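S.K.: Here's my sequence, what's the structure:
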Amino acid sequence: MADSDIAAALADEVRAAAEAGRGLQIVGSGSKGFLGRSGAEIALAVGGHCGIVHYEPVELVLTARAGTPLAEIEAALAEHGQMLPFEPPHFGPDATLGGTLATNLSGPRRPFAGAARDFVLGTRVVNGRGEVLRFGGEVMKNVAGYDVSRLMAGSHGTLGVLLEASLKVLPRPQVEMTLRQEFAPAEAIRQLNLWAAQPLPLSAGAYDGEHVYVRLSGTETGVLAAHRRIGGEAVADGKAYWRRLREHEHAFFDHPGPLWRFSVAPTAAPIELPGHWLVDWAGAQRWYSGDAEPGAVRQAAARAGGHATLWRGEVDAPRYTPLAPALLALHRRVKAALDPFGIFNPGHPLYPQA
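M.R.: Now for the predicted structure:
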């Protein structure tokens, strides 16, 4: 079926659901489904809407349909020595571009390169009236005003059906090196922030409770100079280390029980909750596996300048930190403009109050 036919069919399904007042659960490959599903009775399958539409290596721009596998996109970029700058986790072999943008997931490179939404130039979506709309474009100068395209990143499919997206891509670094040094927790946080504030070619920073790992990316001269400056032991297979961390295949994620994701100020001191900790994003993202009460978890995250999300496990608490009243009111206005009949992923745990 041609691209235009698939898009038209999806728009028809949305219009029919809107007229019937029935909710739609937008489903791609399902690789990100563990982050929360809606209570909608109808599944809108979008995984078949796939393929790279346009790729200009010289312009560093790629446009692909939402159902395109991330592996296909990354392979096409690799042929030209390029990459997705935000290093997205897959969490499964069939991960798609649409699911990645819907959840705004980014990997270890996030604090040094930017989040997934930062590289979205334009999108084509179906709104809650079944209208196919285009926002943004394929160059940065076209991204002006109220940026609806980037609003789609992290919306978990609650604002519209993503048909395709245009992304800014970047060249792969010539050389990468991963270094390891032993530090106590407080000193590890301090050192990661100290290095991040210096003109060093950092592209990742993590701490497992014993060792700090940092990745240097750039020219051979720049990487070797940075190594001499900060010291540390070179890790033989650094690429595999960061892949395991990104895909939650690191040994830390084998701990049983609830798993929480903390998004906090990178300079926040080690958080005092009993259990196991892993630091990523040079201190800004912290993973906690333990039996602390949900209220204590969220209070600790707030004291550290951020919030906590229940990533895995069954506890008597919302998966996501409830929105503040002002933010909830803003969300409701945006939701009403793009999905006036409330049919997209109704009851999704990201916005249970909406």
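
S.K.: going forward, measure contacts and count neighbours with C-alpha atoms only.
M.R.: Will do.

S.K.: tell me the SS of the residue nearest the centre of the chain?
M.R.: Per CA atoms, centre = their mean, the C-alpha nearest to the average position across the chain is that of L105, at 0.9 Å. For L105, the reduced secondary structure class is coil; criterion used: DSSP: H, G, I helix; E, B strand; the rest coil.

S.K.: That one reaches G114, doesn't it?
M.R.: No - look at L105 against G114 with CA atoms under 8 Å: they stay out of range, at 10.9 Å.

S.K.: ok, for the residue nearest to the centre of the chain, nearest residue in space, not its chain neighbours?
M.R.: Leaving aside its chain neighbours, L105 sits nearest to P88 (6.0 Å; criterion: CA to CA, 6 or more residues apart in numbering).

S.K.: Tell me who's in contact with that neighbour.
M.R.: Residues near P88 by CA atoms under 8 Å, 6 or more residues apart in numbering: 100, 105-107, 116, 246.

S.K.: Against R243, how distant is it?
M.R.: With distances taken as CA to CA, to the nearest Å, P88 is found 10 Å from R243.

S.K.: At which residues are the helices of the stretch 1-150 of the chain located?
M.R.: Ranges of helices within the stretch 1-150 of the chain are 3-20, 70-78, 97-103, 110-113, 148-152, based on DSSP state H, counting those that start in this stretch.

S.K.: ok, R110 touching D280?
M.R.: No - checked against CA under 8 Å, the pair R110 and D280 is beyond contact range at 9.7 Å.

S.K.: Just the buried residues of stretch 158-172, please?
M.R.: Buried residues in stretch 158-172, counting neighbours by 16 or more other CA atoms under 10 Å, are found at 158-170, 172.

S.K.: what does stretch 232-241 give?
M.R.: So, applying 16+ other CA under 10 Å, buried residues of stretch 232-241: 232, 234-235, 238.

S.K.: Run a quick neighbour tally on A226.
M.R.: For A226, the neighbour count with other CA atoms under 10 Å is 17.

S.K.: who does the strand or helix carrying it touch, helix- and strand-wise?
M.R.: Taking DSSP states H and E as the criterion, the element that holds A226 is helix 220-230. Applying 3 or more CA pairs under 8 Å, 6 or more residues apart in numbering; DSSP states H and E, one finds that helix 220-230 makes contact with strand 175-182, strand 211-218.

S.K.: Let me know which of those is the nearest to L10.
M.R.: For the helices and strands packed on helix 220-230, the distance to L10 is smallest for strand 211-218, at 41.7 Å, taking CA to CA.

S.K.: what sits up against the closest one?
M.R.: 173-183, 188, 200-207, 223, 226-227, 238.

S.K.: isn't D3 right next to H49, touching?
M.R.: Yes - counting by CA under 8 Å, H49 is a contact partner of D3 at 7.1 Å.

S.K.: In terms of neighbours, single out the busier of the two.
M.R.: H49 (24 against 15).

S.K.: Just list the residues touching the more buried one, thanks.
M.R.: Contact analysis of H49 by CA under 8 Å, 6+ apart lists 3, 6-7, 65-68, 163.

S.K.: What subset of those residues is buried?
M.R.: Among those, those that count as buried by neighbour count (16+ other CA under 10 Å) are 6-7, 65-68, 163.

S.K.: One more, so I can put them side by side:
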Amino acid sequence: MLDTFIERIRTAHENASPLIIQGGGSKTFYGSADEGEVLSTRKLTGVIDYQPKELVLTARAGTPLAEVEALLAEQNQMLAFEPPHFGGPATLGGSIAAGLSGPRRPYAGAARDFVLGVRMIDGTGQPLRFGGQVIKNVAGYDVSRLMVGALGTLGLLTEVSLKVLPKPAAETTLQFELDEAAVILKMNQWAGQPLPLSATSWHAGMLTVRLSGAASAVQAAQAKLGGEALNDAPAFWQRLRDQATPFFDKRPLWRLAVKPTTPPLKLGDAQWIEWGGAVRWLASDRPATTLREAAKAAGGHATLFRGDTPPDGAFTPLAPALLTLHRNLKQRFDPRGIFNHGRLVPDF
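M.R.: Now for the predicted structure:
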């Protein structure tokens, strides 16, 4: 199977023919437009190794994310970074390449925190392996995690090894009616307390908080915080994870990553706040420069998540030193720029 991919990539390298790496296609909207023929990973399927007692799973990149999660659920385990499916046939490799995490991310860690190792094919058609299948396996630069969020611009992921975690013994979700200023203050106050927080969400005056952990800890936190229990909590968090609500259908949709303590941005646009205040989703027609300057002033950056890409790309333009680093990495892994050209940075 891999020989077919290697041969096609080597031919594309020789001819400088661009390729679009694609799994289930659930995240084709993310990033700038790329160009070339589709190189599908859908045939690279199957769980290669799963050791529940070791909390480690290895699977091929084209394995459906739903299949991986179902297997873990049989052992009462999970992908703690809650990768979004976006309502499509998401794959494991696509989730890692996009580097996106769901509601649990601030409390459990990001996608890159759970990657132990990868196998990949670089832009010359050379098979490479980085990391391994144990948690303490990294000496020097951790190249495997470099692939997380690279959007396939450095190579074709063929296999991924991940750390998994047990599901919480107990979970409950509470709701509170609060305005934006009050909710930012409240979320930051709670973040500094020994509470079993595992997700926060605020939209249209309603704060929703998930508590996860030992039953005694969850019960004690619920008694302390008060609020109203949400009956369909799993469905609520799944909809938020996959952006399956009318708010996220709006265009353009911007994702501002800022300091959690950032006060209301007062941009006058519809918004949804996640991650304890660290992510502000905005449905806004304002110029990209306005939103990026607002995010920069708040210690962060702005990404066009859905909508027509600005001339300088969906992501905040890199500083010269970082751009040079990205160029050097691209040159090393994909010297002729055949993979997902323009997806991450407009000119390569």
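
S.K.: related to what we said a few turns ago, now check the second structure for the residue matching the residue nearest to L105 of the first structure.
M.R.: In the second structure, P88 of the first structure lines up with P83, judged by TM-score structural alignment.

S.K.: Return the member of the buried residues of stretch 158-172 of the first structure nearest to H348 of the first structure.
M.R.: Comparing those against H348 of the first structure with CA to CA places T158 closest, at 7.7 Å.

S.K.: That closest one is in contact with P346, isn't it?
M.R.: Yes - using CA under 8 Å, T158 of the first structure makes contact with P346 at a distance of 7.3 Å.

S.K.: rewinding a little: would a markdown table of the helices of the stretch 1-150 of the first structure with distance to P318 of the first structure be doable?
M.R.: Shown next, in a markdown table, are the helices of the stretch 1-150 of the first structure (distance: least, CA to CA, whole Å):
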| stretch | distance to P318 of the first structure |
| --- | --- |
| helix 3-20 | 28 |
| helix 70-78 | 30 |
| helix 97-103 | 17 |
| helix 110-113 | 26 |
| helix 148-152 | 22 |
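
S.K.: Could you single out the most deeply buried of those?
M.R.: helix 97-103 (a mean of 26; mean count of other CA atoms under 10 Å).

S.K.: Which positions in the second structure sit opposite it in the alignment?
M.R.: The aligned range for helix 97-103 of the first structure in the second structure is 92-98, by TM-score structural alignment.

S.K.: For the matching stretch, give me the average deviation versus the first structure.
M.R.: Here the mean offset of stretch 92-98 of the second structure against the first structure after fitting is 0.6 Å, by mean CA distance after the TM-score superposition for the first structure.

S.K.: Quick one: map G114 of the first structure onto the second structure.
M.R.: Checking TM-score structural alignment: G114 of the first structure goes with G109.

S.K.: excluding its backbone neighbours, what's nearest that match?
M.R.: F81 (6.1 Å).

S.K.: Neighbours of the one you found, how many?
M.R.: Going by other CA under 10 Å, the residues that sit close to F81 of the second structure add up to 24.

S.K.: same check, this time on the one 4 residues further on
M.R.: Here the number of neighbours of H85 of the second structure (other CA under 10 Å) works out to 26.

S.K.: Give me the spatial nearest neighbour of it, chain neighbours excluded.
M.R.: Closest residue to H85 of the second structure apart from its sequence neighbours, by CA to CA, 6+ apart: D242 at 5.6 Å.

S.K.: Hmm, G87 and that neighbour touching each other?
M.R.: Yes - using CA under 8 Å, D242 of the second structure is in contact with G87, at 6.3 Å.

S.K.: quick one: which of those two has more around it?
M.R.: D242 (18 against 13).

S.K.: What's G226 of the second structure aligned with over in the first structure?
M.R.: Under the alignment (TM-score structural alignment), G226 of the second structure pairs with G231 of the first structure.

S.K.: Next: L151 of the second structure.
M.R.: With TM-score structural alignment as the criterion, L151 of the second structure matches H156.

S.K.: would you say that match is within a helix?
M.R.: No - using three-state DSSP, the assignment for H156 of the first structure is coil, not a helix.

S.K.: separation between it and A240 of the first structure?
M.R.: The value you get for H156 of the first structure to A240 of the first structure, if CA to CA is used, is 29 Å.

S.K.: One more: D94 of the first structure?
M.R.: Distance, D94 of the first structure to A240 of the first structure, using CA to CA: 20 Å.

S.K.: Then F112 of the first structure?
M.R.: Distance from F112 of the first structure to A240 of the first structure, by CA to CA: 19 Å.

S.K.: Might you report the residue contacts of the residue nearest to the centre of the first structure?
M.R.: 88-89, 115-116, 154.

S.K.: closest to I271 of the first structure among the residues you listed?
M.R.: For those, the residue nearest I271 of the first structure by CA to CA is A115; the value is 24.2 Å.

S.K.: How many residues are close by that closest one?
M.R.: A115 of the first structure - counted by other CA under 10 Å - has 21 other residues nearby.

S.K.: Same check on the one 4 residues further on?
M.R.: By the criterion of other CA under 10 Å, F119 of the first structure has 20 neighbours.

S.K.: show me the contacts for it.
M.R.: By CA under 8 Å, 6+ apart, the residues touching F119 of the first structure are 85, 167-169.

S.K.: which of those residues does the second structure keep?
M.R.: Among those, the contacts conserved in the second structure (both residues aligned by TM-score structural alignment, their matches' CA atoms under 8 Å) are 167-169.

S.K.: With adjacent residues omitted, what lies nearest to the counterpart of R65 of the first structure in the second structure?
M.R.: Per TM-score structural alignment, the equivalent position to R65 of the first structure in the second structure is R60. The shortest distance from R60 of the second structure to any non-neighbouring residue, by CA to CA, 6+ apart, is to E159 (4.2 Å).

S.K.: how close does the one you found get to Q133 of the second structure?
M.R.: 11 Å.

S.K.: what's the overlap in contacts for these two?
M.R.: With CA under 8 Å, 6+ apart, E159 of the second structure and Q133 have common neighbours T58.

S.K.: Please tell me which residues of the first structure stretch 172-184 of the second structure aligns onto.
M.R.: Alignment note (TM-score structural alignment): stretch 172-184 of the second structure is matched to residues 177-189 of the first structure.

S.K.: Please identify the buried residues of stretch 252-266 of the first structure?
M.R.: Applying 16+ other CA under 10 Å to stretch 252-266 of the first structure flags 252-253, 258-266 as buried.

S.K.: which one of those residues is nearest A292 of the first structure?
M.R.: Nearest member of these to A292 of the first structure, counting by CA to CA, is P258, at 9.2 Å.

S.K.: thinking that closest one is in contact with L310, fair?
M.R.: Yes - look at P258 of the first structure against L310 with CA under 8 Å: they come within range, at 7.4 Å.
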